[in-house]
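Peer 1: Okay, predicted coordinates and the sequence, questions at the end:
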Amino acid sequence: MNRESEIGDGKMEKAPPILPINHRFLEPEKAVKSITDMAIWEKSEAYMEYTGFIATLNEAIKGKPLSVDCKISNNVSKFVKLLEKIDKTIDEFPPIEQPQRFGNSAFRDWLVKVKQNSTEFLQEALHPQLHLAIPEIKVYLEESFGNATRIDYGTGHEMSFIMFLCCLYKIGALDVEDHVASVFFIFNKYLQIARRLQQTYRMEPAGSHGVWSLDDYQFVPFIWGSSQLIDQPRIYPPVKFLEDDVIDKYADEYMFLSCIKYIKEVKKGPFAEHSNQLWSISAVGSWSKINQGLIKMYKKEVLAKFPVVQHIMFGSLLPIRRFTIQQ
């Protein structure tokens, strides 16, 4: 039986905590307009919330395969269903015949449809007490799937979805008991949709650095995926992740191997040539070191890059204001 079909069966819906009566939601806006604004971003509440969120979920899934028996709340179920609706919408917009190889313009029509439906989808997924948050959080969801003008997808879009997840926690739609399921069910479903979009509409990588980047499209599933592999003797030493039989056997259990399998399916030629960074990582002696190294690399190669950060949206839940330690 597909575990997703069991989600939420017979679960009682839990009312979210009451938000502060004076909380005012804001439609998120871009705030990093120049290179000099990068220092504001790196000291902001949004930066601390976002990096802390990634670290918290990274710890929660350490050493756990995707099939682990974890709590799947009714709220998690609702967000998986929201993503399933978005996934099904792709069927309504098949690629059109066009001369250029990349960037099928049917993607634009698909994204228009998603934006038309996003408020309704979120109303169905969220407790009525939280509907006031929709104008703020829906922007992060809508920006998660790629750029309609360039028909591309990259780490900035991935970041937008993780910010969407983070906002769900901040408004009380998800809580600490949902940490593992948030990665293994919600984020993993999102990852499947992102791959389907890349393939269906031949999306360009956004801001790819070619073979010297970790991956053309994703980054965080390598972080969380390497955490899953810590203290897992079946895929040790890490160089085993390059072996086809290991990939085939464990790709459905570990996100890192799922990412490697996808790369091998869409790229031709020697792995060391088209994925040099991952090839280099395979020589590191432990998954714990790989995990910590990837977190550092993410902060340096994604979160510290103006071409990515200029597109980040800031609102009341992920504000650009300076982070201060509460007394």
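Peer 2: Looks like it came in fine. Numbering: from 1, shown residues only.
Peer 1: okay, CA-based contacts and neighbour counts for the rest of this
Peer 2: Will do.
Peer 1: Can you give me the buried ones in the lengthiest helix in the chain?
Peer 2: In the chain, assigned by DSSP state H, the helix with the most residues is helix 106-125. Within helix 106-125, the residues scored as buried using 16 or more other C-alpha atoms under 10 Å are 106-108, 110-111, 113-115, 118-119, 121-122, 125.
Peer 1: contact partners of that helix?
Peer 2: 75, 78-79, 82, 86, 89-90, 92-96, 131, 134-135, 138, 141-142, 145, 148-149, 151, 197, 201 (C-alpha atoms under 8 Å, 6 or more residues apart in numbering).
Peer 1: Filter these down to the buried ones and hand me the PyMOL line.
Peer 2: A single PyMOL command selects the buried members of the contacts of helix 106-125 (16+ other C-alpha under 10 Å):
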select buried, resi 75+78+79+82+86+90+93+94+95+134+135+138+141+142+145+148+151+197+201
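Peer 1: Which SSE is immediately downstream of the longest helix of the chain?
Peer 2: helix 134-142 (DSSP states H and E).
Peer 1: That next one to helix 106-125, inter-axis angle?
Peer 2: 140 degrees (axes from the mean of the first three to the mean of the last three C-alpha atoms, to 10 degrees).
Peer 1: neighbouring contacts of stretch 201-217?
Peer 2: 95, 101-107, 150-155, 197-198, 273-278, 307.
Peer 1: and those residues, which are buried?
Peer 2: Using 16+ other C-alpha under 10 Å, the buried members of these are 95, 103-107, 151-155, 197-198, 274-278, 307.
Peer 1: this is the comparison structure:
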Amino acid sequence: MNADSSIGDSIKKDENAPPVLPASHRFVEPVKAVKSITDMAIWEKSEAYMEFTGFIATLNEAIKGKPLSVDCKISENVTKIMNMLDKIDKMIDEFPPVEQPQRFGNTSFRDWLIKVKANSTTLLQEALHLNLHLAIPEIKIYLEESFGNATRIDYGTGHEMSFVMFLCCLYKIGFLFPEDNVATVFLIFNKYLNIARRLQKTYRMEPAGSHGVWSLDDYQFIPFIWGSSQLVDQPKIYPPAKFLEDEIIDKFSNEYMFLSCIKYIKEVKTGPFAEHSNQLWSISAVGSWTKINQGLIKMYKKEVLAKFPVIQHVLFGSLLPIRRFPISN
């Protein structure tokens, strides 16, 4: 079984079926395991790495050429996760920004995150079937780490990665299924993306480890991967350089994640696009969305997954373990 197909292929189709993991499976609270630069080699050969990159590739393929408004299956379990995210979103209303001298990093974010963490177990108990509740102590950590760092009041690709790992775990425990793939991106992940943007704006969050104009974006990366897959063979946004045109952005940002990302950047940054978003400006010259999509996956592996400052914070448990990925004969 290759990495791309290792998640969910053997899952039972009955949504009320018991989890696919063996009855003897022991869930554990995930912990950091990449403690030094030399540990990066262990990470890149780990089961977690193969499962995570395979998960991104599987969903990337599922949404290829599809707008957000596509008619897709919305299962009861997808709806439950959406309801959970709605509750997390509404909690922001309870913690308005406080008056403070510094411009960035409003301390009300810490109070909001404390409430999310205090309620995460209950929220997941409400969403997951009773027979999956043993998994909550493990998967809730990925959810809690998805929204930013309370000490630094910052947000970056590591937090985004934690949420995608949370989604990956929902498949591994048999809560989400292959037929949920499109809804997982277009409904669940897109909802998460909107919450992340709201947090960034509301609490003036700093970018975590930003590379400035040389990075793809101060905060996100994965919506550019999945968003570019959506645009494959879409004649209305071709050639790709059209994604820089305001008319195209306004018309299609609600249909394509890539364009919603560009719209968001233009809302929060001033000055010439070529200066504040140099990498994206360069990408606009690539001749096809397929090449852009393939290039972004390679860039993500190189600029995010191969960077110790990001991976040192990644958490490993029984579902996404640091052990070496088994090589079939």
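Peer 2: Looks like it came in fine. Here the structure is a predicted model, which means the values were calculated and not measured.
Peer 1: And the TM-score between these chains?
Peer 2: Overlay of the two chains. TM-score (TM-score structural alignment, normalised by the length of the first structure): 0.95; 316 aligned residues with a C-alpha RMSD of 0.9 Å.
Peer 1: hang on, the earlier thing: and the contacts of stretch 201-217 of the first structure, which of them are in helices?
Peer 2: 106-107, 155, 197-198, 273-274, 276-278, 307.
Peer 1: Put together CSV for the residues you listed, with distance to residue 60 of the first structure on each row.
Peer 2: What follows is these, written out as CSV (distance: C-alpha to C-alpha, whole Å):
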residue, distance to residue 60 of the first structure
106, 38
107, 35
155, 22
197, 29
198, 29
273, 34
274, 32
276, 29
277, 26
278, 24
307, 31
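Peer 1: Verify the contact between residue 191 of the second structure and residue 84 for me.
Peer 2: No: contact between residue 191 of the second structure and residue 84 fails when scored by C-alpha atoms under 8 Å: they sit 10.7 Å apart.
Peer 1: Please report how far residue 75 of the second structure lies from residue 176 of the second structure.
Peer 2: 9 Å (C-alpha to C-alpha, to the nearest Å).
Peer 1: One more: residue 153 of the second structure?
Peer 2: For residue 153 of the second structure relative to residue 176 of the second structure (C-alpha to C-alpha), the value is 31 Å.
Peer 1: In the first structure, what stretch matches the helix or strand hosting residue 89 of the second structure?
Peer 2: Element membership of residue 89 of the second structure [criterion: DSSP H and E] is helix 76-91. Using TM-score structural alignment, the residues of the first structure aligned to helix 76-91 of the second structure are 74-89.
Peer 1: which SS class is the equivalent of residue 270 of the second structure over in the first structure?
Peer 2: For residue 270 of the second structure, the aligned residue in the first structure is residue 268 (criterion: TM-score structural alignment). Recorded secondary structure, residue 268 of the first structure: coil (DSSP: H, G, I helix; E, B strand; the rest coil).
Peer 1: residue contacts, the closest residue to residue 268 of the first structure other than its chain neighbours?
Peer 2: Nearest non-adjacent residue to residue 268 of the first structure, counting by C-alpha to C-alpha, 6 or more residues apart in numbering: residue 274, 7.7 Å away. Residue 274 of the first structure makes contact with 210-211, 267-268, according to C-alpha under 8 Å, 6+ apart.
Peer 1: Residue 159 of the first structure now?
Peer 2: So residue 159 of the first structure contacts residue 144 (C-alpha under 8 Å, 6+ apart).
Peer 1: Tell me which residue of the second structure matches up with it.
Peer 2: Counting by TM-score structural alignment, the partner of residue 159 of the first structure is residue 161.
Peer 1: okay, residue 75 and residue 176 of the second structure: which has more neighbours?
Peer 2: When residue 75 of the second structure and residue 176 are compared on other C-alpha atoms under 10 Å, the one with more neighbours turns out to be residue 176, at 24 against 14.
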